[in-house]
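In: Quick check, what structure comes out for this input:
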Amino acid sequence: MTINCNGRLLDLTVPKVMGILNCTPNSFFDGGKYGSQNELLKQVEKMLAEGAAIIDIGAYSSQPQADFVSEAQELERLMTTLIMVRKHFPDAILSVDTFRAEVARISIENGADIINDIAAGKLDEKMLPVVGHYKVPYIMMHMQGTPQTMQQFTNYDDILHEMIYYFSERVASAREQGITDIIIDPGFGFSKTMEQNYHILNNLHLLKILELPVLSALSRKSMIYKMLNITPDMALNGTSVLNTVSLQNGAHLLRVHDVKEAVECIKLTRALYEN
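Out: So this is what the prediction gives:
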């Protein structure tokens, strides 16, 4: 199970880690944490040294009720970081987290290898054609509404059945546009209640029916810290627990703030099954 990242094959048969690099002032955990270019580069260097296979750069906070960010603002935040990281780490596999086609296009032309879209193309009709044109891997997430409205859309008759139908339709649309390398993300915390998040995690293996790599993005999310009545900065242990559950249920990629701990989860989980 491999994806082609600008001529480099990334084998997801053995699960990999995607390190989060937010260049936003308002992300729920690390917003505004990196106050200088040097601090950003040190964080990338640290994540790569700890074993991150992909660095995921985001310039639009998608937490519930996040402030709207214009396309111009997103590009301004993103391009400086993307170009800088690509220059200093030419061999790194870089992903850009955006739901806007124009941002995706400019990002790919400036060094992005993967597009990570929380809306699976549903918030910008040009997204799938752009990704198909450039032949880059595409991560599509399950969400209803927008980041500002998504928590109004949590009513499902059968959330897993509806999620599988959603991905089947979006994958078919992506294939029509020539997108060959697709990863699916169930979207923990997006258009879902606490109970729905845990139901999906417990049944993550059911997404195997789609025969595509699955990304699990649980890092320090509210389903952890609200359940434990703690804050995001205290949620690393809970993140490691749920990352392990994700791996046991078939996840191929962990998107995290804390790379070292996620790599350890993968090593220990693999040791458990190999023995």
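In: C-alpha only now, for contacts and for neighbours.
Out: Fine.
In: For the nearest residue to Leu204 once chain neighbours are set aside, grab the count of nearby residues.
Out: Spatially, and ignoring its direct neighbours in sequence, Leu204 is nearest to Asn249 (5.6 Å; C-alpha to C-alpha, 6 or more residues apart in numbering). Neighbourhood size, Asn249 [other C-alpha atoms under 10 Å]: 17.
In: one more to line up against the first:
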Amino acid sequence: MSVYFRPIIQTDPKLPSDAVLLHGGPLWFHRVEPLERGVAHALMPASELPTEFLDRLSAPRVVSGMPKDRAALMGVLNVTPDSFSDGGEFMAPDKAIAHAKKMIAAGADILDIGGESTRPGAAFVPEVEEVARTAPIITALRSAGVETPISIDTRKAAVAEAALSAGASMLNDVSAMTYDTAMAATAVRSGAPICLMHAQGDPETMQKDPYYDHVLLDVFDYLKERIAVAEAAGIAKDRIFVDPGVGFGKTQAHNLSLIRGLSLFHTLGCPILLGVSRKRFIGNIAGVERAEDRAFGSVSLALEGIRQGVQIIRAHDIEAHSQAFALWRAMHT
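Out: Purely as a prediction, here's the structure:
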């Protein structure tokens, strides 16, 4: 059976002599939790890690075009009629531009444009319609002088191609290239970074009794396999991001397990994107029904992601996240 290694991330400014800096930054670890299916392990010293894992965890991880001294904030801009939190609000170009500029002013480093809702139970959107929703908005943003990197949130290669032609520069595929295998060729031709996300099932069915043998390790294995597929297709590893897909075919318990164990995903050797913003399980735990009222809970989980070294946080409430992150950095760097 495979053995996995989860670094126990620390933030205290007093480092022990055997501390290993996570990616050369302010976070560190000196203990590691070995994980193995069906076997319980005691913590081990970081010095006993196999070299390949130690190298992946200690090597600086610079995300091209992103801040070098902090996690990047990805602002959500849905141009859909039915997204769970902001459906129908930003489909008109003038409203999309205004909201994008507001997020950028508040601290967004990336804009993530989506034309197909991926909320639980969402219906499939034909690619022609998805292109019609997204490409004109991206063109309008560029024409309005928006220079911030734009990510296209799609699982369809044709939609990605149109978005890249309109001015997008990053791909965010919730299916990790399993829905449309042509997505790999799009990433190779364009040279655009791509985020590979884990999801169990498609949006219409993913929340119908999701099951895992060991959610943290099952998601890790899936992402490891998708990275290998991407590399075999010709996508350079330094252009690949991973997202554990919180809320995509997971129960509340699954979601919490993934967030607690986020640091495991650093051993994949790719930057980590975390998207938890306004999700239903936050409302269930906090007793908040409306998605737009879940900013406080979203920030709380995003800060846990920052504490574990996540490189990109995807969020709706950029001002709240930006302010919280600035205070976190002041305390820990």
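In: What does the residue nearest to Leu204 of the first structure correspond to in the second structure?
Out: Mapped onto the second structure by TM-score structural alignment, Asn249 of the first structure lines up with Gln308.
In: still on that earlier bit, distance of the residue nearest to Leu204 of the first structure relative to Ile93 of the first structure?
Out: Note on Asn249 of the first structure: its distance to Ile93 of the first structure, by C-alpha to C-alpha, to the nearest Å, is 26 Å.
In: ditto for Thr2 of the first structure
Out: 14 Å.
In: What ranges does the first structure have for its strands?
Out: For the first structure, applying DSSP state E gives strands covering 2-5, 8-11, 16-22, 54-58, 94-97, 114-117, 138-141, 182-185, 215-216, 253-256.
In: Can I get these in CSV including distance to Ala174 of the first structure and mean neighbour count?
Out: Formatted as CSV, the strands of the first structure follow (distance: least, C-alpha to C-alpha, whole Å; neighbours: other C-alpha atoms under 10 Å):
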stretch, distance to Ala174 of the first structure, mean neighbour count
strand 2-5, 15, 17
strand 8-11, 20, 13
strand 16-22, 22, 26
strand 54-58, 21, 24
strand 94-97, 17, 27
strand 114-117, 12, 26
strand 138-141, 9, 25
strand 182-185, 8, 23
strand 215-216, 17, 26
strand 253-256, 20, 26
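In: Roughly how far does the residue nearest to Leu204 of the first structure sit from Glu211 of the first structure?
Out: 14 Å.
In: Check His257 of the first structure too.
Out: Taken as C-alpha to C-alpha, the span from His257 of the first structure to Glu211 of the first structure is 27 Å.
In: same thing with Ala49 of the first structure?
Out: Distance from Ala49 of the first structure to Glu211 of the first structure, by C-alpha to C-alpha: 31 Å.
In: repeat for Asn243 of the first structure
Out: Asn243 of the first structure is 20 Å from Glu211 of the first structure, by C-alpha to C-alpha.
In: Tell me which of the two has more neighbours.
Out: More crowded of Asn243 of the first structure and Glu211, by other C-alpha under 10 Å: Asn243, with 26 against 10.
In: Isn't that one up against Leu254?
Out: Yes - with contact defined as C-alpha atoms under 8 Å, Asn243 of the first structure reaches Leu254; the gap is 7.1 Å.
In: Find the residues that touch each one of the two.
Out: 216, 262 (C-alpha atoms under 8 Å, 6 or more residues apart in numbering).
In: What lines up with Gln73 of the first structure in the second structure?
Out: Counting by TM-score structural alignment, the partner of Gln73 of the first structure is Glu129.
In: Please, where are all the helices along the second structure?
Out: 51-58, 93-106, 127-143, 157-166, 183-190, 215-233, 252-260, 280-286, 295-307, 318-332 (DSSP state H).
In: which of those helices is buried the deepest?
Out: Across those, averaging neighbours per residue (mean count of other C-alpha atoms under 10 Å) puts helix 157-166 on top, at a mean of 22.
In: average gap between that one and the first structure?
Out: Its aligned residues in the first structure lie a mean 1.2 Å from helix 157-166 of the second structure after superposition (mean C-alpha distance after the TM-score superposition for the first structure).
In: Just want the angle from that helix to helix 183-190.
Out: If you take axes from the mean of the first three to the mean of the last three C-alpha atoms, to 10 degrees, helix 157-166 of the second structure sits at 20 degrees to helix 183-190.
In: so helix 157-166 of the second structure corresponds to what in the first structure?
Out: Going by TM-score structural alignment, helix 157-166 of the second structure sits over residues 101-110 in the first structure.
In: State the number of residues packed around the aligned partner of Gly245 of the second structure in the first structure.
Out: Using TM-score structural alignment, the partner of Gly245 of the second structure in the first structure is Gly187. Residues within reach of Gly187 of the first structure, counting by other C-alpha under 10 Å, total 22.
In: Make sure Gly187 of the first structure is actually in contact with His142.
Out: Yes - counting by C-alpha under 8 Å, His142 is a contact partner of Gly187 of the first structure at 5.1 Å.
In: Please give me every residue in contact with the nearest residue to Ala235 of the first structure once chain neighbours are set aside.
Out: Distance criterion C-alpha to C-alpha, 6+ apart; nearest residue to Ala235 of the first structure, sequence neighbours excluded, is Arg220 at 5.2 Å. By C-alpha under 8 Å, 6+ apart, the residues touching Arg220 of the first structure are 29, 232-233, 235-236, 238-239, 257.
In: which one of the residues you listed is nearest Leu207 of the first structure?
Out: Comparing these against Leu207 of the first structure with C-alpha to C-alpha places Thr239 closest, at 20.9 Å.
In: residues in contact with the closest one?
Out: Per C-alpha under 8 Å, 6+ apart, neighbours of Thr239 of the first structure: 218-220, 224.
In: Endpoint to endpoint, stretch 61-76 of the second structure covers what distance?
Out: End to end - C-alpha to C-alpha - stretch 61-76 of the second structure spans 24 Å.
In: now stretch 214-226 of the first structure
Out: The straight-line separation of the ends of stretch 214-226 of the first structure (C-alpha to C-alpha) is 25 Å.
In: Tell me the spacing between the counterpart of Ala324 of the second structure in the first structure and Ile57 of the first structure.
Out: Counting by TM-score structural alignment, Ala324 of the second structure corresponds to Cys265 in the first structure. According to C-alpha to C-alpha, Cys265 of the first structure and Ile57 of the first structure sit 23 Å apart.
In: same thing with Asn229 of the first structure?
Out: Applying C-alpha to C-alpha to Asn229 of the first structure and Ile57 of the first structure gives a distance of 29 Å.
In: In contact with the nearest residue to Leu201 of the first structure once chain neighbours are set aside, which residues?
Out: Distance criterion C-alpha to C-alpha, 6+ apart; nearest residue to Leu201 of the first structure, sequence neighbours excluded, is Ser246 at 6.6 Å. Contact partners of Ser246 of the first structure, counting by C-alpha under 8 Å, 6+ apart, are 201, 204, 216.
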